[in-house]
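[1] No letters, just coordinates:
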């Protein structure tokens, strides 16, 4: 057993509250390694008393955090980034054991999260409001930015370290406290991440594990002040409805169904490699996965053949081995993907490669990277697959590709491969999504906002927009001295309603 595996057992059924790991008092639930189906630990269902304690501590710690100077907060957040770098190997191994992704992908998350902390540490230090031209001569009129209070972060299993890092970095930089409720599948990973915050005021960053009931309590509580949620559409709608009762700001990223357009001007072999990455990264369990391929008829056959060849090359196995693709995160997720494929075949789809469990893997929730030839009308093109599936549809023109790309309830990301500038500009301007990648799929930038449209959700992470998500604006007007104002009482008689004037 590795040191990390031992630590996972030690952290099992604990919460991180008031700057320390404490045993949970609620029911324990087993955590299963999706590659081996072995029990590797457990999480505890947080009970109401534990949640009440954490919320009270968070609100107390937030006041002290906001009382610090912006430079002191920035220095502390840079130290968080340092600690995340130091913990990346340990956290990466834990994440691979909990949800299955290849170690390379899992270890990367802590470093990417650290980058967000460095960005927001400096952004919040230099961006604190603005001074306006005064409406009254001699006065100072300005807008200052203040924290919301205590933020509730509910993060999914697919990128728990990265997504929590984005939210925590912006929240803390803005002056808030934060309580994270991780996915039941990656609870231990977030508990290990809490080590990166051990130098911050106790209670400022806390982790409570559990299921939907824990999330509901934290969201609805009168003393939490904002919510950042990533998950399904129904759960996101429930979060928004609950938060709306108290007018809490919400950041919701619910689902994606991202199109990937391929035009004849693009180099097919390179595009096929990019497409394989966009479709099969993290076994397709990515909100911005390419899930609908619209390929121009002039290159369609070559692309399908090349993409299938790339899919067949991918090594499938335990994420702690030398592999490209790990298992699905749970047996339920694999069964869901199998049902999607079965339905597509029933509707007339042709499986080019994959479409089944690997023959050489008796244990674990593995599923082969799958390329299918489909039509746009099939169900597989109209919901979030969230698995290693690449359904490919032939189109006759860019007009048709854009129209089909927009024929979706979701609008998170979109990809187009073209070396025709006019086509690229049309895609950027006409595709209904929050993100458009031209010849560079699935990349992020701390400085640029991430988020979607339509049923994907609301709000933005990253960029200045991500910081604003966790701040409120206050109007301030300062007169240099107290003097009479001509607007005060009594009003002049000659300004009264004309009929009353003598």
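    Great, that's in hand. Just so we're clear, the structure is a prediction, and the values are computed from it rather than from any experiment. Residues are numbered from 1 along each chain as shown.
[2] C-alpha only now, for contacts and for neighbours.
    Fine.
[3] Please give the number of neighbouring residues around residue 238.
    Here the number of neighbours of residue 238 (other C-alpha atoms under 10 Å) works out to 14.
[4] If you could redo that for residue 483, that was the one I meant.
    The burial metric for residue 483, expressed as a neighbour count using other C-alpha under 10 Å, is 7.
[5] same question, residue 341
    A count of neighbours around residue 341, defined by other C-alpha under 10 Å, yields 23.
[6] got a list of what the closest residue to residue 408 other than its chain neighbours touches?
    Spatial nearest neighbour of residue 408, excluding adjacent residues (C-alpha to C-alpha, 6 or more residues apart in numbering): residue 382 at 6.3 Å. With contact taken as C-alpha atoms under 8 Å, 6 or more residues apart in numbering, residue 382 is in contact with 257, 408, 409.
[7] Relative to residue 313, how far out is the first one?
    In this case it means residue 257. Distance of residue 257 to residue 313, given as C-alpha to C-alpha, to the nearest Å: 25 Å.
[8] again with residue 384
    According to C-alpha to C-alpha, residue 384 and residue 313 sit 25 Å apart.
[9] Between residue 257 and residue 313, which is the more surrounded one?
    Counting neighbours by other C-alpha under 10 Å for residue 257 and for residue 313 shows that residue 257 has the greater number, 27 against 10.
[10] what residues are up against that one?
    The neighbours of residue 257, taking C-alpha under 8 Å, 6+ apart as the test, are 287-292, 381-385, 408, 410-413.
[11] name the element the nearest residue to it once chain neighbours are set aside belongs to?
    Nearest residue to residue 257 in three dimensions, chain neighbours excluded: residue 384, at 5.1 Å (C-alpha to C-alpha, 6+ apart). When elements are defined using DSSP states H and E, residue 384 is found to belong to no helix and no strand.
[12] separation between the residue lying closest to residue 316 once chain neighbours are set aside and residue 203?
    The spatially closest residue to residue 316, leaving aside those adjacent along the chain, is residue 325, at 4.8 Å (C-alpha to C-alpha, 6+ apart). Spatial separation of residue 325 from residue 203 under the definition C-alpha to C-alpha is 38 Å.
[13] second one coming, line it up with the first:
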């Protein structure tokens, strides 16, 4: 059984039955059959379906948002925004997907042309986390549908209500049976599904450990895999920055989704000349953050996703303190039900501490002092992750230095980092490989086929060489 528990109250919401081996087999057969039909549909039919799914999300926004708030604790306000963003993601691929898949022609030096086309691969298995339970799925599903693939979802066990609603929305939009299916299974069943010949590829968003397991299974079976793993993103502030704007965005970037986002800014790296001013204002902003009932408009953030997740963050804070870090305030679990945790700030974290190789998935910020630009970049890169980054400077030369030298898949300039349907999303180093979103995310799970055409009036038959 898979249990949904309200992290704000500790009360059980629902119990979901796991798929039996026989039921799982039927779903895999259905996915393979659906793919054979869906791959033959026109690009316009695929785009029309995506537009219909977006409409279903918009029409059912309240029910969808409420389920996310109940199952994983995000505020109802942010859950609404996530549903709206998900609808926008479907619409982007509906409107721009056909152009992303347009064939390309390239003249050849020996005469003739090479045509390239993007063709679908087959059923794609998505192993998705609970923190953005709709948007994470849309990031794979919208491009998969547009590509002519079909989707199989292994969602986090604690958000099976969300997973069920996702499948309902796709079917309500008029999708053929089997185009998208939720698999109510545990992580232990994933490797066998990756090995199944009916599954063409796999994508995962999650922890480094989960990424290694999925990558190993995919490699063993020669399946394409995209991994979006953890991050400990730097938020660098230089003397020329608009300090008020930087501080405001730093607070938002650290506490969004209760600090449970891969691209939350987790390490504030501040130039020595403005360090004290930044820290004073940032600490004041973090102290004002109110954790409370996700359905209360006055709450800045809800609880963490579970008591286990809260305990993990508390342990990380205690370990940092034991190694010399200073907890200025926060990081406290209030009495009473729920997995609530107050926002907090750590300073003086040793750069060689184990915390630098971990991701704090909660509303605890680390603040570091940098002597200059080179030192800021050194601190930013001195971790095993490389997902996102944010840099705050009005000096264009400094901006270029950060863009070129920060080891990350993404850099936001004078703004907090956020994902967008149009822009490629992903990281390097131990933050994973491959990209989601934009045309690149769709092309990850397609066959780039080359078609060789002879020059006009020529006769084929020359000796070919590789």
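    The structure has been received and is ready for your questions. All of these numbers come straight from a predicted model, not from anything done at the bench.
[14] could you check the distance from the residue nearest to residue 408 of the first structure over to residue 289 of the first structure?
    14 Å.
[15] circling back: in this structure the residue nearest to residue 257 of the first structure contacts residue 255, no?
    Yes: using C-alpha atoms under 8 Å as the test, residue 384 of the first structure is close enough to residue 255 to be in contact (6.6 Å).
[16] Once you drop chain neighbours, what's closest to the spatially most central residue of the second structure?
    The second structure has residue 136 as the residue nearest its centroid, 5.3 Å off, counting by C-alpha atoms, centre = their mean. Counting by C-alpha to C-alpha, 6+ apart, the nearest residue to residue 136 of the second structure once its immediate chain neighbours are dropped is residue 128, at 6.7 Å.
[17] List the contacts of the counterpart of the one you found in the first structure.
    Residue-level alignment of residue 128 of the second structure against the first structure, with TM-score structural alignment as criterion, gives residue 155. Contact partners of residue 155 of the first structure, counting by C-alpha under 8 Å, 6+ apart, are 163, 164, 180, 181, 182, 183, 229, 230, 231.
[18] And the fourth one, what's its match in the second structure?
    So the one you mean is residue 181 of the first structure. Taking TM-score structural alignment as the criterion, the aligned counterpart of residue 181 of the first structure in the second structure is residue 154.
[19] Skip the chain neighbours and tell me the closest residue to that match.
    Computed as C-alpha to C-alpha, 6+ apart, the closest residue to residue 154 of the second structure that is not its neighbour in sequence is residue 127, at 4.8 Å.
[20] tell me the contacts of the one you found?
    Applying C-alpha under 8 Å, 6+ apart, we find residue 127 of the second structure in contact with 153, 154, 155, 156, 202, 203, 204, 205, 206.
[21] correct me, but the second one touches residue 124?
    No: Residue 154 of the second structure sits out of contact with residue 124 when judged by C-alpha under 8 Å, with a separation of 10.8 Å.
[22] does the equivalent of residue 78 of the first structure over in the second structure sit in a helix or strand, and which one?
    Residue 78 of the first structure is assigned residue 51 in the second structure as its aligned equivalent, the criterion being TM-score structural alignment. Mapping residue 51 of the second structure onto the secondary structure by DSSP H and E places it in helix 43-59.
[23] For that helix, list every residue counted as buried.
    The neighbour-count check on helix 43-59 of the second structure (16 or more other C-alpha atoms under 10 Å) flags 43, 46-58 as buried.
[24] Turn those into JSON lines, columns for distance to residue 142 of the second structure.
    Putting those into JSON lines (distance: C-alpha to C-alpha, whole Å) gives the following:
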{"residue": "43", "distance to residue 142 of the second structure": "13"}
{"residue": "46", "distance to residue 142 of the second structure": "10"}
{"residue": "47", "distance to residue 142 of the second structure": "10"}
{"residue": "48", "distance to residue 142 of the second structure": "12"}
{"residue": "49", "distance to residue 142 of the second structure": "10"}
{"residue": "50", "distance to residue 142 of the second structure": "7"}
{"residue": "51", "distance to residue 142 of the second structure": "10"}
{"residue": "52", "distance to residue 142 of the second structure": "12"}
{"residue": "53", "distance to residue 142 of the second structure": "9"}
{"residue": "54", "distance to residue 142 of the second structure": "10"}
{"residue": "55", "distance to residue 142 of the second structure": "13"}
{"residue": "56", "distance to residue 142 of the second structure": "14"}
{"residue": "57", "distance to residue 142 of the second structure": "13"}
{"residue": "58", "distance to residue 142 of the second structure": "15"}
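[25] closest to residue 463 of the second structure among those residues?
    Out of the buried residues of helix 43-59 of the second structure, the one with the shortest distance to residue 463 of the second structure is residue 43. That distance is 37.4 Å, counting by C-alpha to C-alpha.
[26] isn't the closest one right up against residue 143?
    No: under the contact definition of C-alpha under 8 Å, residue 43 of the second structure does not touch residue 143, with a separation of 11.8 Å.
[27] Need the residues touching each of the two.
    Common neighbours of residue 43 of the second structure and residue 143 are listed as residue 97 (criterion: C-alpha under 8 Å, 6+ apart).
[28] So what angle separates the directions of the lengthiest helix in the second structure and helix 43-59?
    Counting by DSSP state H, the longest helix found in the second structure is helix 76-100. For helix 76-100 of the second structure and helix 43-59, the angle between their directions (axes from the mean of the first three to the mean of the last three C-alpha atoms, to 10 degrees) works out to 170 degrees.
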